[in-house]
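Asks: quick one: sequence and predicted model below, then my questions.
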Amino acid sequence: MTAAQADLQSPHTELPETVRIERPDVADGAGLWRIAKDSGTLDLNSSYSYLLWCRDFAATSAVARGTDGRPVGFVTGYVRPDRPHTLLVWQVAVDASQRGRGLAARLLDTLTARVAAERGLTEVETTITPGNTASERLFTSYAARHGADVEREVLFATEQFPDGPHDPEVLYRIGPLSF
């Protein structure tokens, strides 16, 4: 999970009115893959997985569209099967052309408000690797905006990753939320 450092300014102050935040659809999968690839910091999943994500998890994800209708940012997530009021945020990314305008924060706020209204969301989880200051700021500022506590614990240690060196993934549990 990552967010651009410059995208952590006040969440709604500089975002142009022409950017719309909506549920993604399958046609957005390629755009989400491109934004993730171009981020240079996200763990890039296969293009196929972004297509599936836009089909199967559209209700718990959001896409920001520019004036031409193409994706310029996204947040993907899912409701945990064993915790039906918890949204796990998988990835957040913003196209370089839109960074520094608070889009990541707006995407996260918009998505969680929608999921809260539809499913009774009370908690958000995400994982962040140590040293990812931008993501740490995005989620701690999100918690502050929503009057929530943040608990942290290592979810997956370095040695658990089978594909070579990988920083540990620290679970951030944010809640209870107030909307």
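Replies: Arrived safely, thanks for sending. Numbering: from 1, shown residues only.
Asks: from here on, contacts and neighbour counts on C-alpha atoms
Replies: Will do.
Asks: all the strands of the chain, residue numbers only.
Replies: Counting by DSSP state E, the chain has strands at residues 20-22, 62-65, 71-80, 83-94, 123-128, 149-156, 169-175.
Asks: how far out from the middle of the chain is the shortest one?
Replies: With CA atoms, centre = their mean, to the nearest Å as the basis, strand 20-22 stands 14 Å off its chain's centre.
Asks: and that strand, what other elements does it pack with?
Replies: Packing partners of strand 20-22 (3 or more CA pairs under 8 Å, 6 or more residues apart in numbering; DSSP states H and E): strand 62-65.
Asks: need the contact partners of the strand it packs on.
Replies: By CA atoms under 8 Å, 6 or more residues apart in numbering, the list of residues contacting strand 62-65 from outside reads 19-24, 71-76, 107, 111.
Asks: alright, now check it against this:
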Amino acid sequence: MTTLTEYTEYIGEPTIADGPAVWRIARESGKLDVNSPYSYLLWFRDFAQTSAVARDDNGALKGFTTGYRRPDRPDVLVIWQIAVTGAGRGRGLAGAMLDHLTHRLRAQGILRSLETTISPGNTASQQLFLSFAERHRASLKRELLFPAELFPDAHEPEYLYRIGPLR
């Protein structure tokens, strides 16, 4: 398991009240497709159990992970977004959130594998999920999921990363 960095006091489930701060972190990341503020409120109402937030010792949000269980395969967690504030990047916080979230769901007996999509230009996310697979001694398979031409705007293709089974 990843060791939490010295400034991180708490990683746990988000609340609806975390929605505005998460929207700001997503917007300021410069990497994520930013959803509407409303969608983050709704996400944390409906998918708090499959998401996580990291707070510092003052309670301020330092990062978030949003995920959901696939309806057709409820033992698969799909990570929708993950981001860390600028000051918190490069310190293992994203990995700690993933480890926390998957440990929590595995302890409930509802998780076998993880999926996410990553564009070719997002090398930080590629490294994050490669490291996650290595830490958990799980296989990682990568395949094209959404070609660029499916997007109505300029967007890189999205590759599906399948990690599992988790041990």
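Replies: Received the coordinates, thanks. Note that the structure is predicted; figures quoted are calculated from it, not measured.
Asks: got a TM-score for the two of them?
Replies: TM-score of the superposed chains, computed with TM-score structural alignment, normalised by the length of structure 2, equals 0.95; 167 aligned residues with a CA RMSD of 1.4 Å.
Asks: give me whichever of the strands of structure 1 is most buried.
Replies: Per-stretch averages of neighbours, counted by mean count of other CA atoms under 10 Å, single out strand 62-65 among these, with a mean of 25.
Asks: which bit of structure 2 covers that one?
Replies: Aligned by TM-score structural alignment, strand 62-65 of structure 1 falls on residues 52-55 of structure 2.
Asks: repeat for stretch 37-46 of structure 1
Replies: Alignment note (TM-score structural alignment): stretch 37-46 of structure 1 is matched to residues 27-36 of structure 2.
Asks: measure the matching stretch end to end?
Replies: Start-to-end span of stretch 27-36 of structure 2 (CA to CA, to the nearest Å) is 10 Å.
Asks: for Asp18 of structure 2, see how far away the aligned partner of Ser141 of structure 1 in structure 2 is.
Replies: In structure 2, the residue matched to Ser141 of structure 1 (TM-score structural alignment) is Ser131. Separation of Ser131 of structure 2 from Asp18 of structure 2 (CA to CA): 27 Å.
Asks: kindly report the same for Leu41 of structure 2.
Replies: For Leu41 of structure 2, the distance to Asp18 of structure 2 equals 8 Å [CA to CA].
Asks: gap between Phe57 of structure 1 and Pro176 of structure 1?
Replies: Separation of Phe57 of structure 1 from Pro176 of structure 1 (CA to CA) stands at 23 Å.
Asks: and of the strands of structure 1, who's closest to Ser46 of structure 1?
Replies: Ser46 of structure 1 lies closest, by CA to CA, to one member of those: strand 83-94, at 13.6 Å.
Asks: check structure 2 for its longest helix and report it.
Replies: Longest helix in structure 2 by number of residues (criterion: DSSP state H): helix 93-107.
Asks: what sits up against it?
Replies: Outside helix 93-107 of structure 2, the residues that touch it by CA under 8 Å, 6+ apart are 1-5, 11-12, 50-54, 63-65, 82-84, 111-112, 128, 132.
Asks: in JSON lines: the strands of structure 1, plus distance to Asn45 of structure 1.
Replies: Below are these laid out as JSON lines (distance: least, CA to CA, whole Å):
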{"stretch": "strand 20-22", "distance to Asn45 of structure 1": "22"}
{"stretch": "strand 62-65", "distance to Asn45 of structure 1": "17"}
{"stretch": "strand 71-80", "distance to Asn45 of structure 1": "12"}
{"stretch": "strand 83-94", "distance to Asn45 of structure 1": "10"}
{"stretch": "strand 123-128", "distance to Asn45 of structure 1": "16"}
{"stretch": "strand 149-156", "distance to Asn45 of structure 1": "18"}
{"stretch": "strand 169-175", "distance to Asn45 of structure 1": "16"}
